[in-house]
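> Sequence and predicted structure are below.
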Amino acid sequence: MSSFVIKGKKSLNGNVEVSGAKNEVLKLIPLSLILSKPISIDNSPEIEDVKKQLELLRLLGGEYQFEGSQLRLNSQNITNFTLNRELSTKLRASIVYTGPLLSRFKRANIFCPGGCAIGLRSIDSHLDAFRQCGVEISHEANGSYFLEAKKNEGEVSIQMAEKSVTATENIILYLAKSSLVATISNFAREPEVMDLIRIINLAGGRINENSDGFLRIEGVEDLSVERVSALPDRIEAGTFALAIALTGGSGTVSPYIEKDLRSFTKVIRDCNVNISVKDDVAYIEKSDDIKPFVIETAPYPGFPTDLQSPMSLLAAKANGKSIIREKMFDNRLGYLKQLQKMGLKVEMVGPNEAQIFGPTDFVSCNVESPDLRSGITLLIAALMAQGESIIEKAQIIDRGYEKVEQKLNNLGAQIIRREDAV
């Protein structure tokens, strides 16, 4: 267990380099199970969630090496199709091993995944998609799910129950190396999903979107690619851009891929955040007279749910009432109770809508990080506040942000990590 001790009223100035996309690398690791040769992944962040995913790979029988930001994977000797229960229940992305295990062994034994406490996130959409591919599923007495592929050739049509990123990736990883031809509708289109498709096609896959907007997958016998690079983490890019603006600083964030952050960038520009983007570099200047806003989270290309929580801080700087509607996950606004301790003025309209009244000057406080995205929001709020704040359970932030205190301290923050007695 660890805590962050933060001295407030520190403006952030300078240049910050964005790490590789957590939500892509977590899926590229299971991809290695369906490749016929080892793979190297450049721009891989060395964060806690990636470490857990790699440990799951090792327990299956795979091998890995981390050198700087390059991750080398070798899954050639894996013979086990059962995921480790303890680790699976601590990591949401563990569910994405299901597709590759089914593809390789025609069987998979999995457990319900864990992750951030941000509302109910069942695996029903995953199981439903697999059933539409002819996979038989049983719920075992020990709480695991046993899946067995029964349909080994022919065509299948899959209607995704929801635009779930992980369910879309899971079914793609199952079908890419198979004897099936599949048509998928209502699939997720997040940049990380589309880049996974690009990498599979680079390895010899046959996946494309047809003129009707359906995803068509023709399974192939062999997939192999030696080296790829993960996208920059768009959520980290947006978070750091906001952090600089919220603390009254100026600086650059790179890489900042504007097409992947179009909805977010438009909203903050409309709020008078002084941001411009050129050649994948975001330039942020001191921003005054912030305007209130209304946002509603949605699947890509809508407003990303993972950037919803730091927007509450922009609402606190705005002159007037802002509204945040969380449409992706139930009860993801629970972190606002922590911000209320720091002075946030908020009224809840049910569990998934908040009205925030600004402007507000935050005060220092001891708070606890409830989940990954809320944790980084509390950290930025502490930088905005007067005095010294403490954020407990800092290790939760480590799950998704690489060297976060080092990056922020390089911009002028004063953050000390304190290891707490268990």
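Yep, it's here.

> from here on, contacts and neighbour counts on C-alpha atoms
Noted.

> Can you give me every residue that contacts K393?
Taking Cα atoms under 8 Å, 6 or more residues apart in numbering as the definition of contact, the neighbours of K393 are M1, S2, S3, E368, S369.

> gap between it and M1?
For K393, the distance to M1 under the criterion Cα to Cα, to the nearest Å works out to 6 Å.

> Whichever of the contacts of K393 end up buried, select them in PyMOL.
This is the PyMOL syntax for the buried subset of the contacts of K393, where burial follows 16 or more other Cα atoms under 10 Å:
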select buried, resi 2+3+368+369
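
> can you map out the helices along the stretch 1-150 of the chain?
22-31, 48-60, 85-88, 98-105, 124-132 (DSSP state H, counting those that start in this stretch).

> got the buried residues for the last one?
Meaning helix 124-132. By neighbour count on 16+ other Cα under 10 Å, the buried set for helix 124-132 is S125, H126, L127, D128, A129, F130, R131.

> And for stretch 296-310?
Within stretch 296-310, the residues that count as buried by 16+ other Cα under 10 Å are 296-301, 303-310.

> ok, residues contacting it?
Where contact means Cα under 8 Å, 6+ apart, the residues beyond stretch 296-310 that reach it are 163, 188-190, 235, 238-239, 242, 260, 262-264, 295, 324-328, 333, 335, 373-374, 376-377.

> Next one for the comparison:
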Amino acid sequence: MSDTVSIIGGKPLIGTVTPIPNKNSLIPALPAALLTDQPVVYHHVPATSDVEKILEILKLLGVKVTRQLDTVTLQAKNLKTHKVDRQLGEQFRGSLMFAGPLLARLGKAQIPLPGGCLLGFRSITTHLDAFKAAGVKIKLADNHVILTAPKKPSPHLRIWQMEASVTATENLLMYLSGLSTQTELIEAACEPHVTDLENLLVNMGAKIQGIGSNRLVIKGSPKLNGAQFTPSPDFVDIAGYMVAAGITDGRITIKNANLPDIVDGLIRWMSAFGIKVTRQNKDLVVSLNKHGLALDPESNLPLSAPQLPKLSPRPWPGFPVDVIPVMATLASKTKGRLLLQNWMYENGFEFVRELNSLGADIFISDPQRLIITGPVTFKGGEVSPPSVIQATKAIFLAALADPVTTTIHGVDILRRRYPDIFSVYRQLGASITTV
């Protein structure tokens, strides 16, 4: 795919889409196959660049990888090393997710310090703190983290995480599921992708109480079995289609997205902006309401000041941080003002410079707070968003809103989460040309 696209906006997006599988479900679920020597079968596996890297790392560890269309079978019967390949592992943060299962299976893991989206100081401290609480010894050397499991794990553990980190929770879950230890885990993350992993581990033979909550009781086993896994739909992708329908005055049917435990919070917020979401059996139908996009300051929205509603991310079931960037685009097309916050990432709003250059009216209060005034008419132009998936997605959606031409450089990063994004939006009526 070309790294630059030219978009002519202003076309109502109309049609039916199927959201991609949750990428953040697969990133821990694929390494979980290391916990057993039996086959684990994964369905609806997209060909994203992150998935391809994980499969390549698994092959280098000695895992047999079989792929037929979007079904992947992994069998870790003959593991040959506890070391994650340095060249691949440094490219993305998903390589961290090999620590837990390698520790449980081999007693040791060596992981290169990872990269990924440029979202500020995304420390691995939460992972290391969680493993230390479980008795794991940790050493940093030559840009690697080397973890060694205790020879005799404690039969009972009680671990209170410093924060509800998604990936730290997932990593620890995989490690504990491969031990005979019984663990009470408090301040666990409970996002849908964490729940997906918990259900996979249960199907493999672990016992987990409190699935979907922030307090878990895990009783693992060194002898786990094979299982089947199907990731849930990506709620970030679903939110993107909601915003796209709203800002283009379109009508998009999102297949199999009527999942109350996943989408109800998103629907409440979208309706506050004037987006109408109708449930039709298993599907959602998204369009504008009769009043168009408008924030009502007299509604029940949280307020930061009189006439100034606010939106900020929170751990699940609060508003997802990965949806915050596209909400800046939505707010720019919505009548009213909004205080938008992103306290989770120091550099989460760097893309706002590009959004303002396209015609947005966004006051940057500080690196983590914006005051957005709308509606604006985007004027098009040429932009290079920061190398962050959802930041690039926010610019991409802005380019679709008004009848102007926008050239966006650096769009290849979208493939890490959305391998077919441009063909899907073309089918909805978008005018997108690769340059």
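Right, received. Where do you want to start? No experiment lies behind these values; they were computed from the predicted model shown.

> Could you pull out the strands in the stretch 201-350 of the first structure for me?
Per DSSP state E, counting those that start in this stretch, the stretch 201-350 of the first structure carries strands over the ranges 206-209, 215-218, 227-229, 251-254, 274-278, 281-285, 294-296, 320-325, 345-348.

> which part of the second structure lines up with the fifth one?
What that stands for is strand 274-278 of the first structure. On the second structure, the counterpart of strand 274-278 of the first structure by TM-score structural alignment is residues 276-280.

> Can you tell me which of the buried residues of helix 124-132 of the first structure is closest to Y64 of the first structure?
When those are compared for distance to Y64 of the first structure (Cα to Cα), H126 wins out at 27.0 Å.

> Number of residues surrounding N366 of the first structure?
Other residues near N366 of the first structure come to 15 when the count uses other Cα atoms under 10 Å.

> In the second structure, what sits opposite it in the alignment?
Mapped onto the second structure by TM-score structural alignment, N366 of the first structure lines up with E382.

> which of the buried residues of helix 124-132 of the first structure lies closest to N319 of the first structure?
Nearest to N319 of the first structure among the buried residues of helix 124-132 of the first structure: S125, at 41.1 Å, using Cα to Cα.

> how many other residues sit next to the closest residue to the closest one other than its chain neighbours?
Closest residue to S125 of the first structure in three dimensions, ignoring its sequence neighbours and counting by Cα to Cα, 6 or more residues apart in numbering: A161, at 5.6 Å. Residue crowding around A161 of the first structure was assessed by other Cα under 10 Å; the count is 15.

> do the same with the one 4 residues further on
V165 of the first structure sits with 18 neighbouring residues when counted by other Cα under 10 Å.

> so how far is D412 of the second structure from the residue lying closest to H156 of the second structure once chain neighbours are set aside?
In space, not counting the residues next to it along the chain, H156 of the second structure is nearest to Q182; the distance is 5.0 Å by Cα to Cα, 6+ apart. To D412 of the second structure, Q182 of the second structure is 44 Å away according to Cα to Cα.

> now G94 of the second structure
Separation of G94 of the second structure from D412 of the second structure (Cα to Cα) stands at 18 Å.

> Looking at the two, which is more packed in?
Summary of the neighbour comparison: G94 of the second structure and D412, criterion other Cα under 10 Å, with G94 having more neighbours (22 against 17).

> Give the full set of residues in contact with the residue nearest to P386 of the second structure when sequence neighbours are not counted.
Leaving aside its sequence neighbours, P386 of the second structure sits nearest to F351 (Cα to Cα, 6+ apart; 6.1 Å). Taking Cα under 8 Å, 6+ apart as the contact definition, F351 of the second structure lies against P385, P386, A391, T392, I395.

> Kindly report the same for A385 of the first structure.
With contacts defined as Cα under 8 Å, 6+ apart, A385 of the first structure is in contact with G8, K9, M342, D361, F362, V363, S364.

> tally of neighbours for A245 of the second structure?
Tallying neighbours of A245 of the second structure according to other Cα under 10 Å, which is how burial is gauged here, yields 27.

> quick one: it and I371 of the second structure, what's the gap?
If you measure A245 of the second structure against I371 of the second structure using Cα to Cα, the figure is 23 Å.

> Could you provide the helices of the stretch 1-150 of the first structure in JSON lines, with additional columns for distance to M384 of the first structure?
Compiled in JSON lines, those are given as follows (distance: least, Cα to Cα, whole Å):
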{"stretch": "helix 22-31", "distance to M384 of the first structure": "26"}
{"stretch": "helix 48-60", "distance to M384 of the first structure": "27"}
{"stretch": "helix 85-88", "distance to M384 of the first structure": "36"}
{"stretch": "helix 98-105", "distance to M384 of the first structure": "43"}
{"stretch": "helix 124-132", "distance to M384 of the first structure": "40"}
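
> once aligned to the first structure, how far is the match of strand 274-278 of the first structure on average?
When the first structure is overlaid, stretch 276-280 of the second structure sits 2.0 Å from its aligned residues on average, using mean Cα distance after the TM-score superposition for the first structure.

> tell me the contacts of the spatially most central residue of the first structure?
With distances taken as Cα atoms, centre = their mean, the residue of the first structure nearest its centroid is N23 (4.2 Å). Contact criterion Cα under 8 Å, 6+ apart gives E192, D233 as the residues in contact with N23 of the first structure.

> before we move on, back to that, just the buried residues of stretch 296-310 of the first structure: which are in helices?
In this view, these that belong to helices under DSSP state H are Q308, S309, P310.

> Could you report the separation of the last one from L339 of the first structure?
Going back to what we said before, that points to P310 of the first structure. For P310 of the first structure, the distance to L339 of the first structure - Cα to Cα - is 11 Å.

> what does the second one give?
Taking Cα to Cα as the measure, S309 of the first structure falls 10 Å from L339 of the first structure.

> tell me the contacts of the residue located most distally from the centre of the second structure?
Using Cα atoms, centre = their mean, the residue of the second structure lying farthest from its centre is K152. It sits 35.3 Å away. For K152 of the second structure, no contacting residues are found, by Cα under 8 Å, 6+ apart.
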